[in-house]
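Novice: what's the 3D shape of this:
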Amino acid sequence: MVIPSIDDVFAAAKRIDGAVHRTPILTSSTLNDRFGREVFFKCENFQKIGAFKARGALNAVLNLDAVSIDLVTHSSGNHGAALAWAARRTNRAAYIICPSNASRFKRDAIVRYGGTLVDCGPDIVQRETALQGFLQQRKAAFIPPYDHEDIIAGQGTATLELLEDKPQITELWVPIGGGGLASGAIIAAAERCRVIGCEPELARDAHDSLERGARLPALPPSSIADGLLSSLGDLTFDILHRAKTTVHLVEEDEMRTAMALIWQTLKIVIEPSSAVPVAAALKYGSSNSEPIGILLSGGNYMPTGYE
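Specialist: Predicted structure coming up:
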């Protein structure tokens, strides 16, 4: 695998232009006061399928050599919905290997966008075993959730847009699960701003891997931030490690508080994974007054009682 360049991010932006949204950037004077600085929220919760994943999935599909081949991936939700959406746009079938305990809301979205669910166990080993079994029985192109140059370049287009619109940003706070979004942000930022990773305390493998200098497996999944339970891939670890990326950790209650804060002030719904960088910036943000960006990665969340 090859680390994508800034040129790959620009190529991805051109490739997916018109198919994905250029998502809005929101601000709030109330939140500026709370953070002690100007904060720009890049709202990928308004993206196609409700998350940034549409960018990378479509870029990868459009860059395939084979025109008619079916697609397969493993996903607990947003990447699966994104691949199903991208497959439907290009007249392909998409098979999503999905943990049977994944959010019903996200599983339903995969089906709604035209994907076919293939059940598997909850951990990454069971996902990958199910994937290999599927590929032995059916010819299909595997589109990884995060550890692929086309996925990373596609995810980087969100940061590219943010810095085009708000070049004064000095820091960009992003959630880290498998690392595709953060890796794309680092490449797209091209040292114009510092990219800070954010992770749940209960899924801290990226933090520990980068601190130790070696990729560690994910902890047993237990965080409400279900989109951040994957471990870093070889490529994403390499990118984050080379960039000497700092990763801050937040507790579950801090995520819940951040979700409520965004709902109350920006009047938008975000999922727990999106709340992680909000909580981290509140907890660890520096006291200087320079503006920052926070990437709200998605909004696929159903509050309790409304399922």
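
Novice: going forward, measure contacts between C-alpha atoms and count neighbours the same way
Specialist: Fine.

Novice: which residues of the protein fall in helices?
Specialist: Assignment of helices within the chain using DSSP state H yields the ranges 6-16, 29-35, 53-62, 78-89, 104-112, 124-137, 149-165, 180-189, 205-212, 234-242, 252-266, 272-284.

Novice: would you format the ones you listed as JSON lines with distance to Thr304 included?
Specialist: Output for the helices of the chain, formatted as JSON lines (distance: least, C-alpha to C-alpha, whole Å):
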{"stretch": "helix 6-16", "distance to Thr304": "35"}
{"stretch": "helix 29-35", "distance to Thr304": "25"}
{"stretch": "helix 53-62", "distance to Thr304": "24"}
{"stretch": "helix 78-89", "distance to Thr304": "19"}
{"stretch": "helix 104-112", "distance to Thr304": "11"}
{"stretch": "helix 124-137", "distance to Thr304": "27"}
{"stretch": "helix 149-165", "distance to Thr304": "30"}
{"stretch": "helix 180-189", "distance to Thr304": "27"}
{"stretch": "helix 205-212", "distance to Thr304": "28"}
{"stretch": "helix 234-242", "distance to Thr304": "33"}
{"stretch": "helix 252-266", "distance to Thr304": "13"}
{"stretch": "helix 272-284", "distance to Thr304": "13"}
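
Novice: quick one more, to check against the first:
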Amino acid sequence: MTTTEAVASAPPDRNAIRAAEAVIRPHVRRTPVVEVAAADFGLDGAPFSFKLEFMQHSGTFKARGAFANLLIRPGAARGVVAASGGNHGAAVAYAAHKLGIKAHIYVPRISSQAKINRILQYGAEIVIGGDSYIDAYNASHAFAAEHGLLEVHAYDMFETLCGQGTVGLEWLEQAPGLDTLLVAVGGGGLIGGIAAAAAGRVRLIGVEPENAPTLHNAIEAGRPVDVPVSGVAADSLGARRIGSLSFSLSGFIDRSVLVTDEAIIAAQKTIWDVLRVAVEPGGAAALAAVLSGRYVPAPGEKVGVLLCGANTTAVKFD
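Specialist: Okay, the predicted model is just below:
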């Protein structure tokens, strides 16, 4: 994120997320949680709790934040604009389609064809807005200002965090007794929302690609800072800077661990082998932390792993 992007002044708390949950509940799925033995992954220890959020409408958790924006904020009926690496755009396009609202989605050239196809499937107008996310954001911001349309930020907006935080509320209700949640981090809307929802109830670990360490570098610097972005998960975890709202909640995040592209790809293959699910790289990042040894659970530690997205074409692993 850059200073050209608008942010709300304060992050949500658990009460705000509960209020958003009541609003969006008729429009989103309560995604399942499954318990998988650690031995299935060649590990020792307690079973893992997997939250299958890739089964959400539009293929990722982002439908929650999209509906929260369109249903809570005024002005959506005139039309909405979003910039996205793909998943946020698909979510806004889906929510707008279901609510009968025109959506304009700006994407960078790095967006995968699978995600572009998702956006088109929901009837949105799609615009290639430059080489990077920030290029797409700046183009979308100018378009929204010119036409008086509602902007829906991918991660640094109060209502976005409220929607994403409902993942945490659901998960802790479905799997009480968890000690730790592993959550992939891009711009921070997901982990920020979960941090607000789960504050003080569970240990929260962010997982980021080494090639996009937005939260990790912000924690080291004591403030959000720009980072270079590349790698296999750049279209979903490739924000240049952690969102200000999410960073303000980083006191509820135990730490960030970094994983390699090779570890992410290996986790994709393992998820397919064990669960027969094809997730996108960003969706596999959280498990990559455990499989690569970047996060080692303590004996008996009950760990939850969020599988957050599956907007990918069919993958041939061998």
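
Novice: which residue in structure 1 aligns with Ala144 of structure 2?
Specialist: Aligned counterpart of Ala144 of structure 2 in structure 1: Leu135 (TM-score structural alignment).

Novice: out of the helices of structure 1, which gets nearest to Asn45 of structure 1?
Specialist: helix 272-284 (8.5 Å; C-alpha to C-alpha).

Novice: next, the buried residues of that closest one.
Specialist: For helix 272-284 of structure 1, the neighbour count (16 or more other C-alpha atoms under 10 Å) marks 272-282 as buried.

Novice: separation between the most centrally placed residue in structure 1 and Ile239 of structure 1?
Specialist: The residue lying closest to the centre of structure 1 (C-alpha atoms, centre = their mean) is Leu181, at 4.8 Å. Summarising the geometry, the distance separating Leu181 of structure 1 from Ile239 of structure 1, computed by C-alpha to C-alpha, to the nearest Å, is 11 Å.

Novice: and Pro122 of structure 1, by the same measure?
Specialist: Remark: distance between Pro122 of structure 1 and Ile239 of structure 1 (C-alpha to C-alpha) = 27 Å.

Novice: what does Gly227 of structure 1 give?
Specialist: In this structure, Gly227 of structure 1 and Ile239 of structure 1 are separated by 20 Å, where distance is defined by C-alpha to C-alpha.

Novice: export the buried residues of helix 272-284 of structure 1 to CSV and append columns for distance to Gly156 of structure 1.
Specialist: Conversion of the buried residues of helix 272-284 of structure 1 to CSV gives the following (distance: C-alpha to C-alpha, whole Å):
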residue, distance to Gly156 of structure 1
Pro272, 21
Ser273, 18
Ser274, 16
Ala275, 20
Val276, 19
Pro277, 17
Val278, 19
Ala279, 22
Ala280, 21
Ala281, 20
Leu282, 24
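
Novice: more neighbours, Pro122 and Ile239 of structure 1?
Specialist: Between Pro122 of structure 1 and Ile239, Ile239 has the larger neighbour count (other C-alpha atoms under 10 Å), namely 21 against 16.

Novice: alignment lookup: the more buried one to structure 2.
Specialist: The criterion is TM-score structural alignment: under it, Ile239 of structure 1 has Leu249 as its aligned partner in structure 2.

Novice: give the closest residue to that match in space, chain neighbours not counted.
Specialist: With C-alpha to C-alpha, 6 or more residues apart in numbering as the criterion, Leu249 of structure 2 has its nearest non-adjacent residue at 6.1 Å, and that residue is Gly192.

Novice: alignment lookup: that neighbour to structure 1.
Specialist: In structure 1, Gly192 of structure 2 lines up with Ser183, judged by TM-score structural alignment.

Novice: cool, His27 of structure 2 as well?
Specialist: Checking TM-score structural alignment: His27 of structure 2 goes with Ala19.

Novice: ok, now His97 of structure 2?
Specialist: For His97 of structure 2, the residue aligned by TM-score structural alignment is Arg88.

Novice: ok, that match - contacts?
Specialist: 113-114 (C-alpha atoms under 8 Å, 6 or more residues apart in numbering).

Novice: now it: how far from Leu135 of structure 1?
Specialist: For Arg88 of structure 1, the distance to Leu135 of structure 1 (C-alpha to C-alpha) stands at 20 Å.

Novice: and what of Pro303 of structure 1?
Specialist: From Pro303 of structure 1 across to Leu135 of structure 1, the span is 36 Å (C-alpha to C-alpha).

Novice: who has more neighbours, the two?
Specialist: Neighbours were counted for Pro303 of structure 1 and for Leu135 using other C-alpha under 10 Å; Leu135 has more, 13 against 8.

Novice: hmm, back to that, nearest to Cys198 of structure 1 among the buried residues of helix 272-284 of structure 1?
Specialist: Proximity of the buried residues of helix 272-284 of structure 1 to Cys198 of structure 1 was ranked by C-alpha to C-alpha; the top entry is Pro277 with 5.3 Å.

Novice: wait, doesn't the residue nearest to Leu249 of structure 2 sit right on Leu245?
Specialist: Yes - because the distance of 7.3 Å satisfies C-alpha atoms under 8 Å, Gly192 of structure 2 is recorded as touching Leu245.

Novice: alignment lookup: Arg204 of structure 1 to structure 2.
Specialist: Structural alignment (TM-score structural alignment) places Arg204 of structure 1 against Pro213 in structure 2.

Novice: enumerate every residue touching that match.
Specialist: Pro213 of structure 2 makes contact with 227, 258 under the criterion C-alpha under 8 Å, 6+ apart.

Novice: and Ile176 of structure 1, how many residues sit next to it?
Specialist: A count of neighbours around Ile176 of structure 1, defined by other C-alpha under 10 Å, yields 32.

Novice: coming back round to it: please tell me how far the match of Ala144 of structure 2 sits from Arg34 of structure 1.
Specialist: Plainly put, Leu135 of structure 1 is 50 Å away from Arg34 of structure 1 if you go by C-alpha to C-alpha.
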